[in-house]
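Colleague: for reference, the sequence and a predicted model appear below.
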Amino acid sequence: MFIAPMLLETSKHAFDHADYIFEPKFDGFRAILSVKQGMTTIYTRHQTVVTERFSELLNGSISDDVILDGEIVCYDPETRNVDFELVMNRFSTKHPEKVKHKSRSLPCSFMAFDVLYYQGKDLRRLPLSERKTVLDNVLEDHDFIHQTPYVVGEGKKLFKTIQTANMEGICAKLFNSPYQSRRSPNWRKIINWKHTEIYLTGYLKTPAFGWLAAIKTNNRLKPVGIIEHGPSRTERQSFYQAAEPLVTDEDSKTVHLKPAIRAKVKFRNWTRKSMLRSPVFEEFIL
């Protein structure tokens, strides 16, 4: 059985508050895990069934007649850090033999942070504090299904720990909040953004929007991605006015520029191919 997940709004800064719990935000993908009559079904947040792609989550003991909300993550075998690219690698693997091999060589974990249904009872109207108590009793020993840890009140301290560990961020959740299948200010995410300076070396032609980004390494420009989010209408207009005399060439999709416009961007992390993941424009460097 699928239940649409409760989504988080964004807060710019970590905060302390006695009415909130704070959890690490694991860099994976959201999933609903349902166990009915001994059969486990795993859904994405958009209700796509991905059960057979994560066979390691089907083995072991977990309470029957339960629906859990959580995040599927994958740990780098060498660094033991959560790695988004690796979990996406697993997500895209569908062939049964390849899934079987990767479930051993690159296993995933389900980090449960909420329980929505248990033993015939819909728990969504209960406050989060009571659902957490139920969750404590639901999860038995399992190699790949774990409860997400949390602290009460001390969001700033946890966020500093997350920054030191180079993790994705934290979630702040009102401890008396019911579960609502929509985006709610009762649940918030604070992202551990990275920041860097880039050159804007071109742009995509309409109708698409995107600015080509590059960084200078050893006196050479290296492409690092496309900026698709962040600038206001005024900032876009300013960019195109400044770009007009800088055009060097173009093709059917892209206009290329001399590297004269610089900007600050924030991004989630560097990918394995040294590209910016989810870059967002912040401001021009004058």
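Modeller: Alright, I've got the coordinates.

Colleague: use CA for all of it now, contacts and neighbours both
Modeller: OK.

Colleague: check contacts around the residue lying closest to Arg125 once chain neighbours are set aside.
Modeller: Nearest non-adjacent residue to Arg125, counting by Cα to Cα, 6 or more residues apart in numbering: Pro178, 4.9 Å away. By Cα atoms under 8 Å, 6 or more residues apart in numbering, the residues touching Pro178 are 124-128.

Colleague: so how far is Leu116 from Pro178?
Modeller: Using Cα to Cα, to the nearest Å, Pro178 is found at 10 Å from Leu116.

Colleague: same question for Phe239.
Modeller: From Phe239 to Leu116 the distance is 48 Å (Cα to Cα).

Colleague: check Lys273 too.
Modeller: Separation of Lys273 from Leu116 (Cα to Cα): 39 Å.

Colleague: and the two? Which one has more around it.
Modeller: Set side by side, Lys273 and Leu116 show more neighbours around Leu116, with 24 against 7, by other Cα atoms under 10 Å.

Colleague: any idea which element the more buried one lies in?
Modeller: Using DSSP states H and E, Leu116 falls within strand 108-118.

Colleague: quick one: contacts of that strand?
Modeller: 54, 56-57, 65-75, 87, 122-124, 128, 131-132, 134-135, 144-149, 179.

Colleague: inside strands: which ones of the residues you listed?
Modeller: 66-74, 122, 145-147 (DSSP state E).

Colleague: try this one next to it:
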Amino acid sequence: MFIPPMLLQYSKNNLPFDDPSTFAELKWDGIRLIVSNMDELNLYTKNTNATAKYPELHNPPIPKGTILDGEIVVLDAHGKADFEACHAGFRSSKKRKPVVYMAFDILYHRGVDVTRLSLETRKQLLEETLLETDYYRIVRPIKGSAKDFFNIVCQHGLEGIVIKKKDSKYDNGVRSWSWQKVINYQRAEVYITGYSKKESSWLLGYLDGGRIRPIGALELGITQSARESMWPIFQNYKNGESKDHVFVKPLVRCKVKYRDWYKSGAMRLPVFEEFIV
């Protein structure tokens, strides 16, 4: 039985806040997964039945009639989530590393829909229902300040936090303000080195040891006015092309925020912020 997962909003200005009516918990960097242990076990991502892909999750420590919401992650030697390894394993089963399921909500309990109960009550039911193992763990709210917690998360290079209203219902498939995410973005100054012929994206380069090395494409956050500003540069300073891209001289720099670096050297999910004049 598939239930579309409840989705998050970004907190205002991506800033943490303290509110006694909310919980704060760690945002794990992996793949969202619904564990449905009704008449039979099914593991659902947002758009795929992934039951066959993760045999290590096939004996969940929960009774029949239980549906959980959570995140599958691959943990590195330091206990941090390795996003790249998790997604590589999802794309290909060859040399896939085992995943751990981080459960943060319960949607069905003893065959009964509990999504209309408060989050606080559902958290209690989750504790009563799930017996933690090497492959199944519970994401627990922290005690204390969300602002202080976010600072600690940033110091340790983790993805971010989620702030949730204690009385929130579980709204299937809805992007709700009852759950707000605060992301630990990093920032950098980069060069714009080209653009895609087929998509509305720019190529980026990073100054490294006196040379500009390619670090991938920028798709997010580019405004219409920014595109109009770059078009004369793209037209007048072409520096070659390939099947998919046109390259330009690296004359323009911009500020971007991004999640992390891939092992390939590409920047993960860069977002345009502003030009550097």
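Modeller: It's in. Quick caveat: nothing in here was measured; it's all calculated off a predicted structure.

Colleague: so where is the strand holding Leu116 of the first structure in the second structure?
Modeller: Residues 99-109 of the second structure are where strand 108-118 of the first structure lands when matched by TM-score structural alignment.

Colleague: from the chain's centre, how far out does the matching stretch sit?
Modeller: Relative to its chain's centre, stretch 99-109 of the second structure lies at 17 Å (Cα atoms, centre = their mean, to the nearest Å).

Colleague: also stretch 41-58 of the first structure?
Modeller: Worked out by Cα atoms, centre = their mean, stretch 41-58 of the first structure lies 17 Å from the chain centre.

Colleague: can you give me the helices in the stretch 1-150 of the first structure?
Modeller: 84-91, 96-105, 128-138 (DSSP state H, counting those that start in this stretch).

Colleague: out of those, nearest to Glu283 of the first structure?
Modeller: Nearest to Glu283 of the first structure, of all these, is helix 84-91, at 27.0 Å by Cα to Cα.

Colleague: name the surrounding residues that touch that closest one.
Modeller: Taking Cα under 8 Å, 6+ apart as the rule, helix 84-91 of the first structure contacts 27-29, 50, 53-54, 72-76, 99, 102, 106, 108, 271-272.

Colleague: Ala188 of the second structure maps to what in the first structure?
Modeller: Aligned partner of Ala188 of the second structure by TM-score structural alignment: Thr196.

Colleague: same question for Ser168 of the second structure.
Modeller: Using TM-score structural alignment, the partner of Ser168 of the second structure in the first structure is Ser177.

Colleague: same deal with Gly221 of the second structure?
Modeller: Per TM-score structural alignment, Gly221 of the second structure is aligned with Gly230.

Colleague: residue contacts, its match?
Modeller: 280-282.

Colleague: that one and Phe15 of the first structure, how far apart?
Modeller: 24 Å.

Colleague: if we can go back for a sec, drop anything exposed from the contacts of strand 108-118 of the first structure.
Modeller: Burial by neighbour count, 16 or more other Cα atoms under 10 Å: within those this picks out 54, 56-57, 65-75, 87, 123-124, 128, 131-132, 134-135, 144-148, 179.

Colleague: looking at the helices of the stretch 1-150 of the first structure, which is closest to Trp187 of the first structure?
Modeller: Of all the helices of the stretch 1-150 of the first structure, helix 128-138 comes closest under Cα to Cα, at 10.7 Å.

Colleague: for that closest one, which outside residues touch it?
Modeller: By Cα under 8 Å, 6+ apart, helix 128-138 of the first structure touches 62-63, 113-116, 123, 147, 174-179.

Colleague: how about stretch 270-286 of the first structure?
Modeller: 85, 223-231, 261-269.

Colleague: out of those, which are inside strands?
Modeller: Checked against DSSP E, the contacts of stretch 270-286 of the first structure include these in strands: 223-227, 261-267.

Colleague: wait, which of those residues is closest to Phe2 of the first structure?
Modeller: Nearest to Phe2 of the first structure among these is Phe267, at 32.0 Å by Cα to Cα.

Colleague: show me what contacts the aligned partner of that closest one in the second structure?
Modeller: In the second structure, the residue paired with Phe267 of the first structure is Tyr258, using TM-score structural alignment. Residues near Tyr258 of the second structure by Cα under 8 Å, 6+ apart: 185-187, 267-271.

Colleague: which position in the first structure aligns with Gly157 of the second structure?
Modeller: Under TM-score structural alignment, Gly157 of the second structure pairs with Asn166 in the first structure.

Colleague: roughly how far does the nearest residue in space to Leu68 of the first structure that is not next to it in sequence sit from Gln237 of the first structure?
Modeller: Spatially, and ignoring its direct neighbours in sequence, Leu68 of the first structure is nearest to Val115 (4.5 Å; Cα to Cα, 6+ apart). Look at Val115 of the first structure and Gln237 of the first structure: by Cα to Cα, they are 48 Å apart.

Colleague: more crowded one of those two?
Modeller: Val115 (27 against 12).

Colleague: any idea how far the more buried one lies from Ser63 of the first structure?
Modeller: Val115 of the first structure is 11 Å from Ser63 of the first structure, by Cα to Cα.

Colleague: same question, Leu158 of the first structure
Modeller: Leu158 of the first structure sits 30 Å away from Ser63 of the first structure when distances are taken as Cα to Cα.

Colleague: higher neighbour count, those two?
Modeller: The neighbour comparison of Leu158 of the first structure against Ser63 (other Cα under 10 Å) goes to Leu158, with 22 against 15.
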